[in-house]
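Novice: predicted model and sequence below, questions to follow.
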Amino acid sequence: MTKYLISFPSFAMEVSPDELPAVSDASHAVVQEAKDAGVWVFGGGIDESVPPVMVAADGTVTPGTYPQTSRLDGGYAVLDLPSAEAAHAWAAKLAAACRCAQEVRAFGYDPDS
């Protein structure tokens, strides 16, 4: 099995305030389906009210982040799945629930984890 990251940036989900409860219910239903199927590992959204910080090897903490990730936001799910095709199928369910396309990436295999 491979763990897959299924995600979307905040700007991609364009729903009106009136639609938000239905989107929330639909996404929670997909999450519950993934839990019931035993493939759910972790998921959630980045809290955009908490600014990112960089932590160096010596423990020094500095405000900010890598320039290329300054817009890291949105929603994420990690699922443990048998194939890329299965990841695409779950991403389609999440895309329908969240009303926006989802990006799929595979985590590298680590035999020690």
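Specialist: Thanks, I have it.
Novice: drop to CA atoms for contacts and neighbour counts, all remaining ones
Specialist: Noted.
Novice: the protein: strands as residue ranges?
Specialist: Per DSSP state E, the chain carries strands over the ranges 2-8, 40-45, 53-55, 61-63, 75-81, 103-106.
Novice: tell me the most buried of those strands?
Specialist: Most buried of those, by mean neighbour count (mean count of other CA atoms under 10 Å): strand 2-8, with a mean of 22.
Novice: now the angle from that strand to strand 75-81?
Specialist: 160 degrees (axes from the mean of the first three to the mean of the last three CA atoms, to 10 degrees).
Novice: any idea how far Ala22 is from Trp90?
Specialist: 19 Å (CA to CA, to the nearest Å).
Novice: quick one on the thing from earlier: closest one to Ser113 among the strands of the chain?
Specialist: Ser113 lies closest, by CA to CA, to one member of the strands of the chain: strand 2-8, at 11.7 Å.
Novice: before we move on, back to that, any chance of JSON lines for the strands of the chain, columns distance to Asp112?
Specialist: As requested, those are exported to JSON lines (distance: least, CA to CA, whole Å):
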{"stretch": "strand 2-8", "distance to Asp112": "14"}
{"stretch": "strand 40-45", "distance to Asp112": "18"}
{"stretch": "strand 53-55", "distance to Asp112": "25"}
{"stretch": "strand 61-63", "distance to Asp112": "29"}
{"stretch": "strand 75-81", "distance to Asp112": "16"}
{"stretch": "strand 103-106", "distance to Asp112": "17"}
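Novice: next, the one to line up against it:
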Amino acid sequence: MARYLISFNDGAMDHIPDEDWPDVGKAAHAVTQEAVNAGVFVFGAGLQRQRASVVATDGLVTDGPYPETKEVIGGFMVVDVAAREEALAWAAKIAVACRCAQEVRQLMPDPETDEMLRQAGRRG
């Protein structure tokens, strides 16, 4: 199994009229429930718009927004699937539900972290 990040950019859903948001929410939650039922959902969420903080190696904290940043993630879902094609299929369902394009990227495997999670009794 491989983990994939399915995400969309902040602002990608700005074209949706206010009155359509309840339907979009229902559709997005239906896809999430389908992924949970299929056993592929790892985690997902929408992100606060431009509310990022950057912590430097010296501990200095710089708060956003960052107007020079062209693209930031607006929301995401992580799925654990057998093949890239399956991740692309989930991204297609999310794109329909959220009414915006989705980016799909495979997460790098990390056997050491997986082992730490396994030993802690969590999914790895």
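Specialist: It's in. Not measured: the values here are computed from a predicted model.
Novice: closest one to Thr69 of structure 1 among the strands of structure 1?
Specialist: Going by CA to CA, the one of these nearest Thr69 of structure 1 is strand 53-55, 11.6 Å.
Novice: structure 2: matching residues for the closest one?
Specialist: Alignment note (TM-score structural alignment): strand 53-55 of structure 1 is matched to residues 53-55 of structure 2.
Novice: so which of the strands of structure 1 gets nearest Ala29 of structure 1?
Specialist: Taking CA to CA, strand 40-45 is the member of the strands of structure 1 nearest to Ala29 of structure 1, at 12.5 Å.
Novice: which parts of structure 2 are helices?
Specialist: 21-38, 84-98, 111-119 (DSSP state H).
Novice: center of structure 2, which residue is that?
Specialist: Phe76 (1.4 Å; CA atoms, centre = their mean).
Novice: tell me the contacts of that one?
Specialist: By CA atoms under 8 Å, 6 or more residues apart in numbering, Phe76 of structure 2 lies in contact with Leu5, Ile6, Ser7, Phe8, Gly44, Ala45, Gly46.
Novice: reformat those residues as a markdown table; add distance to Gly59 of structure 2.
Specialist: Shown next, in a markdown table, are the contacts of Phe76 of structure 2 (distance: CA to CA, whole Å):
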| residue | distance to Gly59 of structure 2 |
| --- | --- |
| Leu5 | 28 |
| Ile6 | 30 |
| Ser7 | 28 |
| Phe8 | 29 |
| Gly44 | 28 |
| Ala45 | 27 |
| Gly46 | 26 |
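Novice: gap between the residue in structure 1 sticking out farthest from the centre and Thr65 of structure 1?
Specialist: Most distant from the centre of structure 1: Asp58, at 29.6 Å, with distances by CA atoms, centre = their mean. According to CA to CA, Asp58 of structure 1 and Thr65 of structure 1 sit 17 Å apart.
Novice: mind listing what Leu81 of structure 1 touches?
Specialist: Taking CA under 8 Å, 6+ apart, one finds Met1, Thr2, Lys3, Tyr4, Val39, Ala87 in contact with Leu81 of structure 1.
Novice: now tabulate those in JSON lines and tack on distance to Ser113 of structure 1.
Specialist: Formatted as JSON lines, the contacts of Leu81 of structure 1 follow (distance: CA to CA, whole Å):
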{"residue": "Met1", "distance to Ser113 of structure 1": "12"}
{"residue": "Thr2", "distance to Ser113 of structure 1": "12"}
{"residue": "Lys3", "distance to Ser113 of structure 1": "12"}
{"residue": "Tyr4", "distance to Ser113 of structure 1": "15"}
{"residue": "Val39", "distance to Ser113 of structure 1": "17"}
{"residue": "Ala87", "distance to Ser113 of structure 1": "21"}
